[in-house]
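# 3D model of this:
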Amino acid sequence: MSFFWNAMTLVTLLLPGRIWAANQCEDTRANDFNLSVTSRRNFTGHRIVQVVTAMGGSSLSYTPPVILDVDHRQLNDHGSCSTMMTVTTTISPSPPSDYEVVNGLGFYKMHTTALRWEDARDKCVQEGAHLIIINSDEEAEVVRTYFVRKPKILNLTENGHAKLYAHVGFHDRYVEGTYITLKGQPLDQSGYARWDANKPNSRNDHNCGFANKDVKYHDGPCEWQQFYICEFEP
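Modelled structure (predicted):
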């Protein structure tokens, strides 16, 4: 889990009206260009950024707020001078207002309306977040704290099944017995992979990840309706 991330885009501009002289690129006239940034979220809630440049304009606009670090160098190609520009964007969007901040980790929200694993995953994405992926003992403590703060959820049942777990963002739906996170990382490389006794049980219909009140992992049917925690990463 990272608190900030960078998206790097390399843009090459060939600016007209330039000449090569005395080992330098010199302008024969002024040239303006526009730089615009657009972004969208993928299915894990992460942002994909696109940087676009256009010649002949005089304005600069982008959404959401982005810090642009622009580096450029001039190149000579048989007497023609071009400018290569590298644009690094650092995006730090604001979390939803009802998410709680945990210093040094991120932003979290526990949903107490039980859903199936896939529905819980989709609900987190709708909020610009993702189903929690536990990457450390410190983050496991966040989950444990939610169970302590909301003890009534452990007493709820549905069709005779107790709601003792919270959905977690890992599964083995692609290859039986090979558990990966929602980001495609092997679970045993995610920083936290503590299973409860006799788990996983490797049943073919137990393909989604859960954590109990002690933050020990279980595998179970994706159709189980349980509580869940969404994680927002700026």
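# C-alpha only now, for contacts and for neighbours.
Will do.
# Enumerate the helices of this protein by residue range, in sequence order.
Along the chain, the segments classed as helices by DSSP state H run 117-126, 137-149.
# Buried residues, the last one. List them.
Within helix 137-149, the residues that qualify as buried are Glu139, Ala140, Val142, Val143, Arg144, Tyr146, Phe147, counting by 16 or more other C-alpha atoms under 10 Å.
# Same question for the shortest one.
By neighbour count, and taking 16+ other C-alpha under 10 Å as the criterion, the buried residues in helix 117-126 are Trp117, Glu118, Ala120, Arg121, Asp122, Lys123, Cys124, Val125.
# Asp98 contacts Phe107, correct?
No: in this structure Asp98 lies outside contact range of Phe107 using C-alpha atoms under 8 Å: 9.5 Å.
# circling back: show me the one of the helices of the chain that comes nearest Leu182.
Proximity to Leu182 (C-alpha to C-alpha) singles out helix 117-126 among the helices of the chain, at 9.1 Å.
# TSV please, covering the helices of the chain and showing distance to Asn212.
What follows is the helices of the chain, written out as TSV (distance: least, C-alpha to C-alpha, whole Å):
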stretch	distance to Asn212
helix 117-126	15
helix 137-149	8
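# Ok, which of those helices comes nearest Val52?
Per C-alpha to C-alpha, nearest to Val52 of the helices of the chain: helix 117-126, 26.5 Å.
# And that closest one, what does it pack against?
Judged by 3 or more C-alpha pairs under 8 Å, 6 or more residues apart in numbering; DSSP states H and E, helix 117-126 is in contact with strand 130-131, strand 166-171, strand 226-232.
# Dump these into a markdown table; add mean neighbour count as well.
Converted to a markdown table, the helices and strands packed on helix 117-126 look like this (neighbours: other C-alpha atoms under 10 Å):
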| stretch | mean neighbour count |
| --- | --- |
| strand 130-131 | 28 |
| strand 166-171 | 28 |
| strand 226-232 | 26 |
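# Tell me how many other residues surround the nearest residue to Trp5 once chain neighbours are set aside.
Distance criterion C-alpha to C-alpha, 6 or more residues apart in numbering; nearest residue to Trp5, sequence neighbours excluded, is Thr90 at 6.4 Å. When neighbours are counted by other C-alpha atoms under 10 Å, Thr90 registers 16.
# Could you also give me the structure for this second sequence? I'd like to compare it with the first:
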Amino acid sequence: MFLLPSLLVFCVLFQCVVCNDAQCALPRPNSFTFSINSVRNLTGHWTAQVQLEHGASRKDVGPWVADIEHTTTTCEDSESIHIVATVTAPPQRPGGDYELIPKLGYYKFHTSGKNWREARQICEQEGAHLLILNSEEEAGVIRSFWRRHPKLFDGWRNSCAYIGIHDEFVEGEYITLFGESLNATGYARWAKNEPGEGTSGNSGCVGRDGALYDTNGFNHLAFFCEQEL
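Okay, here's the model as predicted:
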């Protein structure tokens, strides 16, 4: 068995959230210990073994995942071993007032009016994002939230809530917060004659019937936040 030569190039990319509570006993929730060992076996193949030990918070929503890429480059009589380990930690669950919808995610309907940018910021502060609809099933969930609140505002504002789509970059080309085309989300059911606000309406909202509308992002509307499973 041969030890790893000094020519090893070692990269670790990771995302994690560290517990700030000084009273936490070790191992702290969301902290982790990571080790990697690379050896050549009897057949001459290089193998890499990864060990990952981490704490867990009750707010974690999924497993930690370690993906390893191990490549070997030969140049004359020397070898270069390159190992890239990507450790992905799950996001924390949003606040306790989010509602879990099995197989879909966590949702919250904010009924106080905010403009689109304020709504986006609030969702992100809660560990979520403005709703992005992906299916008719999910639209049905949103309609059920609407039915709990028959009266929020006067006029048309009572029937539209901000979601995470916009056409701020190219007029008429709606995309999600993450740059994905609206047509690629799996749900692009616009109301009749929508989008119809032209250059004055760059923010998306969802109506009580589940249809999509565009509106001016400075309007103060209710809004939906979500976090996927």
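# Now compute the TM-score of the two chains, please.
For this chain pair, the superposition-based TM-score is 0.69 by TM-score structural alignment, normalised by the length of the second structure; 193 aligned residues with a C-alpha RMSD of 3.7 Å.
# What's Tyr165 of the first structure aligned with over in the second structure?
Under the alignment defined by TM-score structural alignment, Tyr165 of the first structure is paired with Cys160 of the second structure.
# same question, Phe232 of the first structure
By TM-score structural alignment, Phe232 of the first structure lines up with Gln227.
# next one: Lys213 of the first structure
In the second structure, the residue paired with Lys213 of the first structure is Arg208, using TM-score structural alignment.
# which ones are touching that match?
Arg143, Trp146, Arg147, Ser159, Cys160 (C-alpha atoms under 8 Å, 6 or more residues apart in numbering).
# Okay, it and Leu13 of the second structure: tell me how far apart.
43 Å (C-alpha to C-alpha, to the nearest Å).
# From what I see, the residue nearest to Trp5 of the first structure and Ile67 are in contact.
Yes: counting by C-alpha under 8 Å, Ile67 is a contact partner of Thr90 of the first structure at 5.5 Å.
# rewinding a little: nearest to Ser59 of the first structure among the buried residues of helix 117-126 of the first structure?
Val125 (33.3 Å).
# what's the counterpart of that closest one in the second structure in contact with, if anything?
Mapped onto the second structure by TM-score structural alignment, Val125 of the first structure lines up with Glu124. By C-alpha under 8 Å, 6+ apart, Glu124 of the second structure lies in contact with Leu130.
# any idea how far Glu124 of the second structure lies from Ala48 of the second structure?
Taking C-alpha to C-alpha, one finds Glu124 of the second structure at 37 Å from Ala48 of the second structure.
# ok, back up a step: among the buried residues of helix 137-149 of the first structure, which one sits closest to Val175 of the first structure?
Ala140 (25.6 Å).
# Do I have it right that the match of Tyr165 of the first structure meets Gly204?
No: Cys160 of the second structure is beyond contact range of Gly204, at 9.2 Å (criterion: C-alpha under 8 Å).
# which residues do the two both contact?
Here Cys160 of the second structure and Gly204 share the contacting residues Tyr213, scored by C-alpha under 8 Å, 6+ apart.
# what sits against Val215 of the first structure?
Contacts of Val215 of the first structure by C-alpha under 8 Å, 6+ apart are Ala140, Glu141, Val143, Arg144, Arg194.
# now do 7 Å
With contact taken as C-alpha atoms under 7 Å, 6 or more residues apart in numbering, Val215 of the first structure is in contact with Ala140, Val143, Arg144.
# Same question for Ala85 of the second structure.
Ala85 of the second structure touches Cys11, Val12, Leu13, Ala66, Asp67, Ile68, Glu69, counting by C-alpha under 7 Å, 6+ apart.
# Surely Ala211 of the second structure and Ala191 touch.
Yes: if you go by C-alpha atoms under 7 Å, Ala211 of the second structure and Ala191 touch, sitting 5.1 Å apart.
# between the helices and strands packed on helix 117-126 of the first structure, which gets nearest to Gly160 of the first structure?
Smallest distance to Gly160 of the first structure across these (C-alpha to C-alpha): 13.3 Å, for strand 226-232.
# Need the contact partners of that closest one.
Here strand 226-232 of the first structure makes contact (C-alpha under 7 Å, 6+ apart) with 95, 106-116, 120, 124, 128-132, 163, 165-167.
# Give me the neighbour count for Cys222 of the first structure.
As a burial measure, Cys222 of the first structure scores 21 neighbours (other C-alpha under 10 Å).
# To which residue of the second structure is it aligned?
Alignment note (TM-score structural alignment): Cys222 of the first structure maps to Gly217 of the second structure.
# and Asp67 of the second structure, how many neighbours does it have?
When counting by other C-alpha under 10 Å, one arrives at 11 neighbours for Asp67 of the second structure.
# Which residue comes closest to it once chain neighbours are left out?
Per C-alpha to C-alpha, 6+ apart, closest to Asp67 of the second structure is Thr86, 5.1 Å.
# now swap in Val9 of the second structure and tell me
His82 (5.1 Å).
# Can you get me a residue count around the equivalent of that neighbour over in the first structure?
The alignment partner of His82 of the second structure in the first structure, by TM-score structural alignment, is Met84. Other residues within reach of Met84 of the first structure, judged by other C-alpha under 10 Å, total 15.
# And for Val17 of the second structure?
When neighbours are counted by other C-alpha under 10 Å, Val17 of the second structure registers 12.
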